[in-house]
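**Q** Here is a sequence together with a model predicted from it:
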Amino acid sequence: MRRRRLTPEDQDIWSRYTRTAEALDPPRQEPLDASPPVPNPDPPAPQVRPFRLGERAKMRNSSHALAPSIAEEVRAAPLRMDAKAHKRMTSGKLRPEGKLDLHGMTLEQAHPELTHFVLMSHAAGKRLVIVVTGKGKSRPAEGPIPARLGVLKHQVPQWLRMAPLAPVVLQVSEAHRRHGGSGAYYVYLRR
């Protein structure tokens, strides 16, 4: 490809431009007794350790790494029932009038069962019922996304706080050891 030559008019414009323009990178003046630069040997390549998934992850005490422990949420709920009755209930001295066992159910099966059981217990005039969810299987995390353990254990208190159960439920507490411990909930119903 042939280069195009500048016309005398273009050369005049270019020479006027270069006289008024400032250089972005002015030429460097080298010291007079400068010796030629010594070539630097290549620096050693940085050593890269092999990456192992999860090696810097911190283990949490909670059975569900994505949210606070459900037991903490249930304990932190404000007391809406008689304090003396609550103390008797949590110490296992009150006897539950009904029991629902959700072991082995999926979320889709457990939600309607829980709704039906609580509403029917309330209609029958029962005050204290127990809902057994189980503690959930403890298994090691196999990937980068934490797996929720004890799905029903986490979901049941939330369902009890939502309609249609919220108006009939007065208090939800973790059960005493003799009634299932952390794998069950006391549900105290309104009159």
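**A** Noted; the coordinates are in hand.

**Q** rest of the way, CA atoms for contacts and neighbours
**A** Will do.

**Q** Please identify which helix or strand holds Gln171.
**A** strand 169-174 (DSSP states H and E).

**Q** can you list contacts of the longest helix that the chain contains?
**A** For the chain, the helix with the greatest residue count under DSSP state H is helix 107-123. Residues lying outside helix 107-123 but in contact with it, judged by Cα atoms under 8 Å, 6 or more residues apart in numbering, are 98, 100, 102, 127, 129, 151-152, 156, 159, 164-165, 168, 189-191.

**Q** quick one: the strands in this structure?
**A** In the chain, the strands defined using DSSP state E lie at 98-101, 128-132, 169-174, 184-189.

**Q** Please list the outside residues in contact with the second one.
**A** Applying Cα under 8 Å, 6+ apart, the contact partners of strand 128-132 are 95-103, 121, 175, 180, 183-189.

**Q** What number of residues are in the vicinity of the closest residue to Val151 other than its chain neighbours?
**A** Leaving aside its chain neighbours, Val151 sits nearest to Gly136 (7.0 Å; criterion: Cα to Cα, 6 or more residues apart in numbering). Neighbour count of Gly136, defined by other Cα atoms under 10 Å: 16.

**Q** another one to put next to it:
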Amino acid sequence: MTRRPQKTLSDEDRVLWGLVARSAVPLKGRAQPPPIDVAEPAAIAPPAPSPSGPISQPQAKASLPAAPRSLDRPTLDKLARGRLPIEGRVDLHGMTQDEAYSLLFSFLHRAHAGGLRYVLVITGKGSSSGGDGVLRRSVPAWLATPAFRMFVSSHEHAARHHGGSGAIYVRLRRTR
């Protein structure tokens, strides 16, 4: 039997694994393992002060992109009718919030890096006991957080044949 070569984790996978590992609870009688040193993505450094002299006002930190807004009506209609391609899909059915958040973040990060523009996030409609699903309520709120603003330009509930209120069209920001 041949042994497969071990693969090393990319920085993105290491960050994702760190998020998952922090949420894990050890079995009874087992000690908590030491935390894994996860290198977070480097932050944008503020610009250096000008050599002409001291600056009277403090430099502002690099600002985040504006919060995602709703898709405009013409774009929404084109997506619903299939005139704009949906270039990627992710299905979050049956996942816990932590699992769904990690998967959604990594999916949107990869899609943005790959230059995709429109993706479909399937959350499901929730339990049959009459209440809204947890992911159905949570995902739009997550998309408006600073962590997702770097990737998401706008989002809106999908057309009925794409999942209706149990799915979300997401327009990703253009890559620079």
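**A** Ah, there it is. Here the structure is a predicted model, which is why all the values come from computation and not from measurement.

**Q** In structure 2, which residues correspond to the longest helix of structure 1?
**A** Using TM-score structural alignment, the residues of structure 2 aligned to helix 107-123 of structure 1 are 97-113.

**Q** Now do the buried residues in that stretch.
**A** If you call a residue buried by 16 or more other Cα atoms under 10 Å, then stretch 97-113 of structure 2 has these buried ones: Ala100, Tyr101, Leu103, Leu104, Phe105, Ser106, Phe107, Leu108, His109, Ala111, His112.

**Q** how about Leu170 of structure 1, what does it touch?
**A** With Cα under 8 Å, 6+ apart, Leu170 of structure 1 has these contacts: Arg80, Met81, Val187, Tyr188, Leu189, Arg190.

**Q** pretty sure the second one is in contact with Gln171, am I right?
**A** Yes: with contact defined as Cα atoms under 8 Å, Met81 of structure 1 reaches Gln171; the gap is 6.7 Å.

**Q** and the gap between the alignment partner in structure 1 of Val134 of structure 2 and Asp12 of structure 1?
**A** Here Val134 of structure 2 is matched to Val151 in structure 1, going by TM-score structural alignment. Separation of Val151 of structure 1 from Asp12 of structure 1 (Cα to Cα, to the nearest Å): 82 Å.

**Q** ok, now Lys153 of structure 1?
**A** 86 Å.

**Q** Name the residue in these two with the higher neighbour count.
**A** The neighbour count for Lys153 of structure 1 versus Asp12, taken as other Cα under 10 Å, is higher for Lys153 (22 against 11).

**Q** burial count for the equivalent of Glu156 of structure 2 over in structure 1?
**A** Here Glu156 of structure 2 is matched to Ser173 in structure 1, going by TM-score structural alignment. A count of nearby residues for Ser173 of structure 1, using other Cα under 10 Å, gives 23.
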